[in-house]
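Peer 1: no letters, just coordinates:
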């Protein structure tokens, strides 16, 4: 049995920091399995966080320069992590950080140059997992659903609450998935008004009450009416959501409380739409799963016939990095890792570009 020893890297739209997950991944008679060995999460400095947040506004030459320097930075973090834990890694699977995502225009861009990462770390790198799918007419997102199928297929629905919420599930032998809408992106935007990175356990949100006009505005966003496959990025958030938040002059507690009700309203609506049996399980990971008030509100809105399942904090926090390690393994084997049923592409494909250290 061949065991792949892989370091997965993930940086999400919530800008919490860089997640590193070193895992062993192997094929079983019925599918795939994994063992997470070591993890770390490196918070972004205020300077780097602001630069990543505003990268969408950079001119092309400055953006490409940042693409390279950020790739070198990823390589340094990887090298230090591997050295500290005395690990052997066959390769690194890196998601990079999404700065531009406009599949309707035929492009998506995750910064973090694979060649710079490989050169700095001294290890083979597999990255840029989304571009092939977009070139085939797909959304290039979400990509995690294949990992949901292979690693967590015992649950009826897999929900990820990162900066954006997305869901995946099986229907008639196909994996379906799409971005539902907002999650931590709006919550963190609001807490940053009072210089907080996030609302721990939803403590501030719990104290608030619903701002009805704001809730109505959020629930009426055009994106929610679109059919899937569909995905959103930071551009959509800036253009469509930020103006709503800024136009509602209310206290932080009420803004957070309202946003959580909105997030859970939209998730519950999609679960209800997709249900095909009475009793269901909803497996929840991503930073939003650590928000106690959000999880309580979600359980309340989906109802008692859908059980909200939160796994260990290790999986909650590092599932995405784990799955990008899996994406790299599948690319190494030249196996399918992007599903047309999820992204709307012309065909399934094996996404990812391989870089060898110079």
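Peer 2: Looks like it arrived, so ask away. Since the structure is predicted, the reported quantities are computational estimates derived from the model, not experimental observations. Residues are numbered from 1 along each chain as shown.
Peer 1: please count neighbours and contacts with C-alpha atoms only from this point.
Peer 2: Noted.
Peer 1: surely residue 27 and residue 150 touch.
Peer 2: No - between residue 27 and residue 150 there is no contact under CA atoms under 8 Å: 10.2 Å.
Peer 1: wait, residue 6 touches residue 22, no?
Peer 2: Yes - Residue 6 is within contact range of residue 22, at 5.8 Å (criterion: CA under 8 Å).
Peer 1: shared neighbours of residue 27 and residue 150, anything?
Peer 2: Residues within reach of residue 27 and of residue 150 at once, by CA atoms under 8 Å, 6 or more residues apart in numbering, are residue 33.
Peer 1: how much space between residue 26 and residue 215?
Peer 2: As judged by CA to CA, to the nearest Å, residue 26 and residue 215 stand 45 Å apart.
Peer 1: this is the comparison structure:
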């Protein structure tokens, strides 16, 4: 198979901005390889961040208007990013920004019209990667595990510390994955009253003390007792976690300290419960991989038998954009890019809708 060049666009639940990764993929003898050629990040303006955060409450007309507007912005930013790029991509694989994710009700919606991405960039765009899986009875998430399986199989676990913490792993010859629970969405929310986007290196959390009633309440949330496959998002954070912060008020430092220990405890419980195995360690990516205090507490939860592995900065920051580019490559190759063993759907699928400029 010839080399394919894809631009991956990723906007996650942490609401920090748009990640872009221009990548090359090649399949030789059934083995996929990749190269990241160029990466970029576009921070959201305060207005855009507020719109994305509040869009879940928008009426239909406003939501669809923002869908068009945000898609046009994605297309414009893609075109600017690709000026002077080393290659012209075969397509843009766009995740969009998840606003409504309700697989229990049979739907999911990612903001950012892919047709506008195609028109704004002048390139083929592939979007709406989740809906087919949801229609097949799956969670529509997580989608990154197919990349973990085909590109990062040397690790026992692939752990993403984004707005939500999720993990993927091999079990009985199948890829398994699920959303463990809250991560940066909570930490960044607690930083907002201090005028900060995030807690650099976890310094504020390190300086705080535990709020034990809050910790017990967080640890007792029913979501953590649900079996996988399972996925969650902002709705759960808003409905289940935010009320606990109001019920157990404290200083931002103490709440951050408590949140870090909650996050590390829940991740540690899950990974140890899945078995450490003897092959590889835990590949850690996403913004939380830069939070040194969180990693220290998490490693303490895991013990010496399961080592955290933080790769080079580009992979930490842009792994999800890289994998969405890979999902686009698999879509163009006509290969399955969503795994039923991960999502709980009736079958694997080759997902993503193709839009021409």
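Peer 2: Yes, it's here. This one's a predicted model, so the numbers in the text were calculated from it and none came from an experiment.
Peer 1: TM-score for this pair?
Peer 2: Here the TM-score for the pair of chains, by TM-score structural alignment, normalised by the length of the second structure, is 0.98; 357 aligned residues with a CA RMSD of 1.0 Å.
Peer 1: returning to what we had before: higher neighbour count, residue 26 and residue 215 of the first structure?
Peer 2: More crowded of residue 26 of the first structure and residue 215, by other CA atoms under 10 Å: residue 215, with 20 against 17.
Peer 1: show me what contacts that one?
Peer 2: Taking CA under 8 Å, 6+ apart as the criterion, residue 215 of the first structure is in contact with 258, 259, 261, 262.
Peer 1: 10 Å - rerun?
Peer 2: 244, 255, 257, 258, 259, 260, 261, 262, 263, 265 (CA atoms under 10 Å, 6 or more residues apart in numbering).
Peer 1: narrow the residues you listed to those in helices?
Peer 2: Using DSSP state H, the subset of those located in helices is 244, 255, 257, 258, 259, 260, 261, 262, 263, 265.
Peer 1: identify the farthest-apart pair in those.
Peer 2: Comparing all pairs in these by CA to CA, the longest separation belongs to 244 and 265, at 17.1 Å.
Peer 1: just the helices from the stretch 201-350 of the first structure, written as ranges.
Peer 2: 203-207, 212-219, 234-236, 242-247, 252-274, 292-302, 313-332, 340-343 (DSSP state H, counting those that start in this stretch).
Peer 1: between residue 6 and residue 22 of the first structure, which contacts overlap?
Peer 2: Listed as contacting both residue 6 of the first structure and residue 22 by CA under 10 Å, 6+ apart are 36, 87, 88, 89, 92, 322, 325.
Peer 1: list buried members of those residues by neighbour count.
Peer 2: 36, 87, 89, 92, 322, 325 (16 or more other CA atoms under 10 Å).
Peer 1: ok, the shared contacts of residue 6 and residue 22 of the first structure vs residue 220 of the first structure, which is closest?
Peer 2: Lowest distance from residue 220 of the first structure to these (CA to CA) belongs to residue 322, with 34.5 Å.
Peer 1: that closest one contacts residue 40, doesn't it?
Peer 2: No - using CA atoms under 10 Å, residue 322 of the first structure makes no contact with residue 40, being 12.0 Å away.
Peer 1: who touches both of these two?
Peer 2: Common contact partners of residue 322 of the first structure and residue 40 (CA under 10 Å, 6+ apart): 19, 20, 21, 22.
Peer 1: so which of the residues you listed are in strands?
Peer 2: Residues of these located in strands (DSSP state E): 19, 20, 21, 22.
Peer 1: many thanks, we can stop here.
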